[in-house]
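1. The following block contains a protein sequence and its predicted model.
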Amino acid sequence: MTRAIILAAGRGSRMGELTAEQPKCFTRLHDRRLLDWQLTALRAAGINQIAIVRGYSAASFTEPVQYFENPRWAETNMVRTLAEARSWLEADDCIVSYSDIFYSAATVRALAANGDELAISYDPDWLAVWQKRFDDPLADAETFRRHADGRLAEIGARSDSVEAIEGQYMGLLKFTPDAWQRVAALLDERGSTADKLDMTSLLRHGLAAGWRIGTVPVVGPWGEVDSASDLAAYAEVDFSHVAD
């Protein structure tokens, strides 16, 4: 059985007034909250056990799902937020979603079907999206390179060449219980120094430690909302295919 965990503890301060009184995933895009698009895609992919890890503006959430809490959301990063859902991660395969993205059910199904213990989705046509979001795509884009067999080879560094970037990681992952055990061991080893560990840094650590990390190309619409200006970049996205 595959479950899903949405990481929604942070405020998303770069969104400015849009998150002054509500979580980042309540930002509206095409007349629905980002959270609504995520729940639609996950449920259309056949995932009915869904949890949200909340922190900032926690009382705003009223969806009938499982909740985990990160009371230290203001001083910790994404991996510590994920660890609050460790009881699910220890028990079943879990799709893990950032709360500031949208994606399709087809991408969720493809990721869930990947045979690796840890896998991530990515956009091979990332440049078209980044050109809509940034005057200089390389100001935000990070390295992404795969081995010939599809496993991840490099991620998360800066690059001065668009041609050297094979895609962009999109904030959607799959963990099996075995994969989570490796992450949990790392958190135990690092103690409080792991509080600021973000997901990309975790993936880079995994590569250095010899972890096999699968990669799955995005299918259908997707996007990341990191600032208020990002909303305009997705004005022409066909959201009718989110549930496909």
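-> Received the coordinates, thanks.
2. contacts, neighbours, all on C-alpha from now
-> Will do.
3. residues in contact with the longest helix belonging to the chain?
-> The single longest helix within the chain, with elements called by DSSP state H, is helix 177-190. If you take Cα atoms under 8 Å, 6 or more residues apart in numbering as the criterion, helix 177-190 is touched by 83, 89, 90, 91, 92, 93, 117, 118, 194.
4. again, 10 Å this time
-> By Cα atoms under 10 Å, 6 or more residues apart in numbering, the residues outside helix 177-190 that reach it are 79-80, 82-83, 86-94, 116-119, 174-175, 193-195, 197, 202-203, 205-206, 211-213.
5. hold the first one in mind and look at this next one:
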Amino acid sequence: MIAIILGAGRGTSLKELTDDKPTGLIELGGKTLVRWQCEALEAAKARRVCVVRGYRSEQLTPEAAGLPPNAFETVENTDWLHGSLLSGLRCVAPWIDMALAEDEDGIIVSHADALYPADHVLALANAVEPVAITYDTRWQTLWMQRFGDPLMNAETFIHQDGRLLEVGFRPEDPDDIQGQYMGLIRFSPKGWNYAKKHLNKLGAACDHTDMTTFLQGLVDDDILVQAVPVVGHWVEVDSREDYYIYKKALERPGWSHDWRTTSLTA
């Protein structure tokens, strides 16, 4: 298994936290974000990790992250300012193709602002369908902490018997939110071929297409996307406010979304 961390963006919602460094080098809970990610991915048996760099790319090195020199490889997204996470995935596609040619059996793709334990990665790696994503069944607890109203900024997430049907829309009914996407995706080699076809179909539109829209596009093309449930124990550090909420929450024993511990009972 190989892993990709999509870390090219500026992280503008993080404000002064990324004025002088990329998102991956923000420290939370005593480690940089990219170190938390790499350690979880390595513990889940990822043999190689590649970080897509862009904003302040020269700073984003294993050593700067507090990792051994060979902890991750890098690919540059030189047009990061005008791109999206999806354009970063398109940028790293040749690296993925070369790795899969060496008989790797799957790819984990992680957003740069997502923190999670190895168990969540393993649950995803054990998925049987060509494309799979994790989703949090305890999302309302985290959204309440982040936004005060669990419906604020929530997106639709509808599945049937573990098959994703809809993701990423503005919900009209609370029943349309059966969980929340967590920024973790797995592609089998077959699933990656489906993904590449969709990336190629989008072409330059990748630059302004978000990841949930991409996933919905796969669903609309009748690609089976498996929805893998987990219960809490993850966060997305999407804003300055998120960062300080999590920093304070880590001081409380037994916090439901502490990514340093896990419970997979859905």
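-> Thanks, I have the structure now. None of the values given here were measured: they were computed from a predicted structure.
6. circling back: in the second structure, which residues correspond to the longest helix of the first structure?
-> Under TM-score structural alignment, helix 177-190 of the first structure corresponds to residues 189-202 of the second structure.
7. on that earlier part again, with the second structure superposed, average distance for the helix or strand that comes right after the longest helix of the first structure?
-> Moving toward the C-terminus from helix 177-190 of the first structure, the next helix or strand (DSSP states H and E) is helix 199-208. Its matched residues in the second structure lie on average 0.8 Å from helix 199-208 of the first structure after superposition (mean Cα distance after the TM-score superposition for the first structure).
8. counterpart of helix 199-208 of the first structure in the second structure, which residues?
-> Using TM-score structural alignment, helix 199-208 of the first structure pairs with 211-220 in the second structure.
9. Now do the buried residues in the matching stretch.
-> 211, 212, 214, 215, 216, 217, 218, 219 (16 or more other Cα atoms under 10 Å).
10. Please identify the buried residues of stretch 53-60 of the first structure?
-> 53, 54, 55, 56, 57, 58.
11. Ok, stretch 199-206 of the second structure next?
-> Neighbour count says stretch 199-206 of the second structure has 199, 206 buried, by 16+ other Cα under 10 Å.
12. now stretch 2-12 of the second structure
-> Neighbour-count burial for stretch 2-12 of the second structure [16+ other Cα under 10 Å]: 2, 3, 4, 5, 6, 7, 8, 9, 10, 11.
13. Now do the SS call for residue 35 of the first structure.
-> helix (DSSP: H, G, I helix; E, B strand; the rest coil).
14. so what's residue 13 of the first structure up against?
-> Contacts of residue 13 of the first structure (Cα under 10 Å, 6+ apart): 19, 20, 23, 24, 226, 227.
15. Recalculate using a threshold of 7 Å.
-> Applying Cα atoms under 7 Å, 6 or more residues apart in numbering, we find residue 13 of the first structure in contact with residue 19.
16. Name the nearest residue to residue 171 of the second structure, ignoring sequence neighbours.
-> In space, residue 171 of the second structure comes closest to residue 156 once its chain neighbours are excluded; the distance is 5.2 Å by Cα to Cα, 6 or more residues apart in numbering.
17. returning to what we had before: angle of the longest helix of the first structure against helix 199-208?
-> 100 degrees (axes from the mean of the first three to the mean of the last three Cα atoms, to 10 degrees).
18. average gap between helix 177-190 of the first structure and the second structure?
-> Mean deviation for helix 177-190 of the first structure: 2.3 Å (mean Cα distance after the TM-score superposition for the first structure).
19. whereabouts in the first structure does stretch 38-53 of the second structure align?
-> Alignment of stretch 38-53 of the second structure against the first structure: residues 39-54, by TM-score structural alignment.
20. what does that stretch contact?
-> Here stretch 39-54 of the first structure has contacts from 2-9, 65-70, 81, 103-106, 108-109, 242-243, using Cα under 7 Å, 6+ apart.
21. again, but for stretch 77-96 of the first structure
-> Counting by Cα under 7 Å, 6+ apart, 1-7, 9, 53, 68-70, 112, 172-177, 180, 195-199 sit against stretch 77-96 of the first structure.
22. burial count for residue 118 of the first structure?
-> 25 (other Cα atoms under 10 Å).
23. what's the longest strand along the second structure packed up against?
-> Secondary structure of the second structure per DSSP state E: the longest strand is strand 180-187. Judged by 3 or more Cα pairs under 7 Å, 6 or more residues apart in numbering; DSSP states H and E, strand 180-187 of the second structure is in contact with strand 107-111, strand 131-136.
24. Give me the contacts around it.
-> 106-111, 114, 124-125, 130-136, 139, 157.
25. how close does the helix or strand that contains residue 39 of the first structure sit to the second structure?
-> Under the criterion of DSSP H and E, residue 39 of the first structure resides in helix 34-44. Its match in the second structure and helix 34-44 of the first structure itself, once the structures are fitted together, sit a mean 1.1 Å apart by mean Cα distance after the TM-score superposition for the first structure.
26. Tell me which residue lies nearest the centroid of the first structure.
-> Nearest to the mean C-alpha position of the first structure, counting by Cα atoms, centre = their mean, stands residue 171 at 2.3 Å.
27. any idea how far that one lies from residue 161 of the first structure?
-> 22 Å (Cα to Cα, to the nearest Å).
28. again with residue 218 of the first structure
-> The gap separating residue 218 of the first structure from residue 161 of the first structure is 22 Å, by Cα to Cα.
29. Residue 209 of the first structure too?
-> For residue 209 of the first structure relative to residue 161 of the first structure (Cα to Cα), the value is 27 Å.
30. Also residue 231 of the first structure?
-> Taking Cα to Cα, one finds residue 231 of the first structure at 26 Å from residue 161 of the first structure.
31. So for the two, which sits in the more crowded spot?
-> residue 231 (17 against 10).
32. Three-state assignment for the more buried one, please.
-> helix.
33. And it, what's its match in the second structure?
-> Using TM-score structural alignment, residue 231 of the first structure pairs with residue 243 in the second structure.
34. list the contacts for its match?
-> residue 237.
35. let's go with 10 Å and repeat that
-> Residue 243 of the second structure touches 14, 17, 26, 27, 28, 146, 235, 236, 237, 249, counting by Cα under 10 Å, 6+ apart.
36. what about the third one, how many neighbours?
-> Spelled out, it's residue 26 of the second structure. Neighbours of residue 26 of the second structure (other Cα under 10 Å): 20.
37. One more: the fourth one?
-> Counted with other Cα under 10 Å, residues neighbouring residue 27 of the second structure total 17.
38. Tell me if I'm right that it and residue 17 touch.
-> Yes - using Cα atoms under 10 Å, residue 27 of the second structure is in contact with residue 17, at 9.5 Å.
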